[in-house]
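Q: Quick one, fold the following:
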Amino acid sequence: MENINEYIIGDENKNVRIDVFLSDVNKEVTRSHIKKLIDDEQVTVNGKTVKPSYKLNIGDKVKIIIPEPKELEINPLDYPLDIIYEDEDILIVNKEKGMVVHPAPGHYDDTLVNAIMHHCKDNLSGINGELRPGIVHRIDRDTSGILVICKNDMAHNNIAAQLKEHSIKRRYYAIVCGNIKEDEGTVDAPIGRNPNDRKKMQANVKNGRHAVTHFKVLERFGNYTYVECELETGRTHQIRVHMKLIGHPLLGDSVYGAHKSPFKLEGQTLHAGVLGFIHPRTGEYVEFKADLPEYFEKLIKILRNKTNN
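A: As a prediction, this is how the structure comes out:
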């Protein structure tokens, strides 16, 4: 059954974008889902449809219809998962490089979601809709590493709230081009869609969203640097965009990199290595780690040998 929520706007929400307001008051629904509902005309202001960028006025009557999640129409895939931890609420997996997280055009039957559906059967949250059961956050296709899958809506709501508060620890490992002179630093630059290419993200664009990445140098290899990046926020392509911004794009990144990699790589050299959060049921802090993939370890050895010889 669909949910219908109505609000009357007060002083505190004057001039707030409607998509921002609705994602704040409907914490179980992602902002991207809110935008889709607005585009699908499931949101009205004073009885009229609006755009996601509409800014609220005092006294506006806002109505949102949140349809019941559709029955899943994606096929389970019998595929071996690298499971780090599992209980009744969450599943922690180490996603391999090259695997898409959730179904999308061109990938409807070979994604992580398909494999998770086979493993978990019907025990997945349905908040993010029919194509993203259990998915509360994601990493890019060519990024390897750790993800938490939610088995029920309670866990999904809880972890989504922690993501929104930026309280989840997310630590990544990357090899970037060039020699970073500083031992550590912070990139604080908003990120939004590239106005000239909607498939790309860009730093410091108009209406970009707040984004902060902390980095620390782990090892230097002359023309390359091995770094640890910790996310304070979690924007699309955040590390890739921020490292490009400071002149050190990720090695192998065909989208944001300056030139072709001299090594045989499929996409950026980026691994989600650490994930820590408050467990939704126990209330205790838990932290999980995923070892670097084999290709990444081999590449470090190659670079180390070239540097020392």
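
Q: contacts and neighbour counts: CA atoms only from here.
A: Will do.

Q: residue contacts, the nearest residue to Met117 once chain neighbours are set aside?
A: Distance criterion C-alpha to C-alpha, 6 or more residues apart in numbering; nearest residue to Met117, sequence neighbours excluded, is Pro76 at 5.1 Å. Going by C-alpha atoms under 8 Å, 6 or more residues apart in numbering, Pro76 touches Asp109, Val113, Asn114, Ala115, Ile116, Met117, His118.

Q: How about Val176?
A: Tyr224, Thr225, Tyr226, Val227, Met243, His248, Pro249, Leu250, Leu251, Thr269.

Q: ok so it is a helix residue?
A: No. Counting by DSSP: H, G, I helix; E, B strand; the rest coil, Val176 falls outside a helix, being strand.

Q: separation between it and Ser261?
A: 11 Å (C-alpha to C-alpha, to the nearest Å).

Q: what touches both of those two?
A: With C-alpha under 8 Å, 6+ apart as the test, Val176 and Ser261 both reach Leu251.

Q: If you count contacts, what does the strand or helix carrying Asn94 end up packed against?
A: Secondary structure from DSSP states H and E places Asn94 in strand 90-95. Under the contact criterion of 3 or more C-alpha pairs under 8 Å, 6 or more residues apart in numbering; DSSP states H and E, strand 90-95 touches strand 83-86, strand 144-150.

Q: how about this one, so we can line them up?
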Amino acid sequence: MKRNGPSPRRQGGALPRKTTPARQFAVTEPTELLLFLLDKLAGQGRNSVKSILAHGQVSVDDRVETKYNHPLKPGQIVSISKDKKTTAPGLIGLRILHEDDDVIVVYKDAGLLSIATEQETELTAYRQLTAHVRLKNEKNRIFVLHRLDRETSGVMMFAKSERVQQKMQDNWSEVVKERSYVALVEGLVKKSQGTITSWLKESSTLKMYSSQNSNDGQHAVTHYKVLKASRAYSLLEVNLETGRKNQIRVHMQDIGHPVVGDKKYGAKSKSIGRLGLHARVLSFEHPTTGQLMRFESPIPKPFLSQFAEDSAKH
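A: The predicted structure is shown next:
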């Protein structure tokens, strides 16, 4: 991964600091950990005690414990440290590339929803990152800046305040300097590069489609360049001038080369077991420092392996 700008906060291990002796309490009767702490730390509020637990400052017999309902037995020793030890909870299908006071940049795996819909209540990038920022303060939140489709992998970011969200979204085309994807599409794309322009509309079945009539929908512009090509597949670098829902997927169908695995938009091939779309580069001007930040992720190996397989067949 390449990155410029402010260095990311450490995601692993405790930050070095002076340690102070832990307070210790002996357990004299069966109870649960949170109840025990509320009793022993009577001067602190419930949220404060929960925060101490969440930050890994509580140990039972020298083993860090964060569960509120962890059972305690007589004879055990509960230690409370002033030093925060835990990192963020384990993230599933998600990796933090950079985090500061204003933004959080992540790599999302294919298969993970960015944000839940009304019908979806499963694990999402948004939900996991909300839990992550609330480790520091229960009132912390994250705010949506853009989305990646469930089956699209790659780099995306969220704001950490409504102010930053508004500032970046109001000036999105100026703030975002580069937003490029790689798309594995069906067939041989003969033009080495091109631009696709249309007006995108959404059908009653929630499927996007192109209208050639001016001002009939949302204006969408996609630029592409062929990186690799064979008779069966083409690997394209795709740059978005506009960021509309399903824009790349619709435009690839429009030129007769649907994205691999994209049955919704005309694909017949399922050769890589996922959608052949990956958000490779995200570059933007930091909303506070003004510094240019750039994050690049490698092209997924299954995208490249298709060309070796295809050449072996011919």
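
Q: TM between them?
A: Here the TM-score for the pair of chains, by TM-score structural alignment, normalised by the length of the first structure, is 0.66; 220 aligned residues with a C-alpha RMSD of 2.2 Å.

Q: hmm, back to that, apply the buried test to the contacts of Pro76 of the first structure and list what passes.
A: Neighbour-count burial (16 or more other C-alpha atoms under 10 Å) applied to the contacts of Pro76 of the first structure gives Asp109, Val113, Asn114, Ala115, Ile116, Met117.

Q: Aligned against the second structure, show me the partner of the fifth one.
A: Going back to what we said before, that points to Ile116 of the first structure. Superposed on the second structure with TM-score structural alignment, Ile116 of the first structure falls opposite Leu129.

Q: Against Tyr285 of the first structure, how distant is the aligned residue in the first structure for Ser161 of the second structure?
A: Superposed on the first structure with TM-score structural alignment, Ser161 of the second structure falls opposite Asn152. The gap separating Asn152 of the first structure from Tyr285 of the first structure is 19 Å, by C-alpha to C-alpha.

Q: With Ile300 of the first structure instead?
A: Distance, Ile300 of the first structure to Tyr285 of the first structure, by C-alpha to C-alpha: 32 Å.

Q: try Ile116 of the first structure
A: According to C-alpha to C-alpha, Ile116 of the first structure and Tyr285 of the first structure sit 24 Å apart.

Q: Could you do Asn94 of the first structure as well?
A: In this view, Asn94 of the first structure and Tyr285 of the first structure are 19 Å apart by C-alpha to C-alpha.

Q: can you map out the helices along the stretch 51-200 of the second structure?
A: Under the criterion DSSP state H, counting those that start in this stretch, helices of the stretch 51-200 of the second structure are mapped to 125-133, 162-170, 172-175.

Q: can you redo the helices and strands packed on strand 90-95 of the first structure as a markdown table with distance to Pro133 of the first structure and mean neighbour count?
A: Below are these laid out as a markdown table (distance: least, C-alpha to C-alpha, whole Å; neighbours: other C-alpha atoms under 10 Å):
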| stretch | distance to Pro133 of the first structure | mean neighbour count |
| --- | --- | --- |
| strand 83-86 | 16 | 14 |
| strand 144-150 | 8 | 26 |
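
Q: In the first structure, where's the longest helix?
A: Determined from DSSP state H, the single longest helix within the first structure is helix 294-308.

Q: For that one, name the packing helices and strands.
A: Using 3+ C-alpha pairs under 8 Å, 6+ apart as the contact test, no helix or strand touches helix 294-308 of the first structure.
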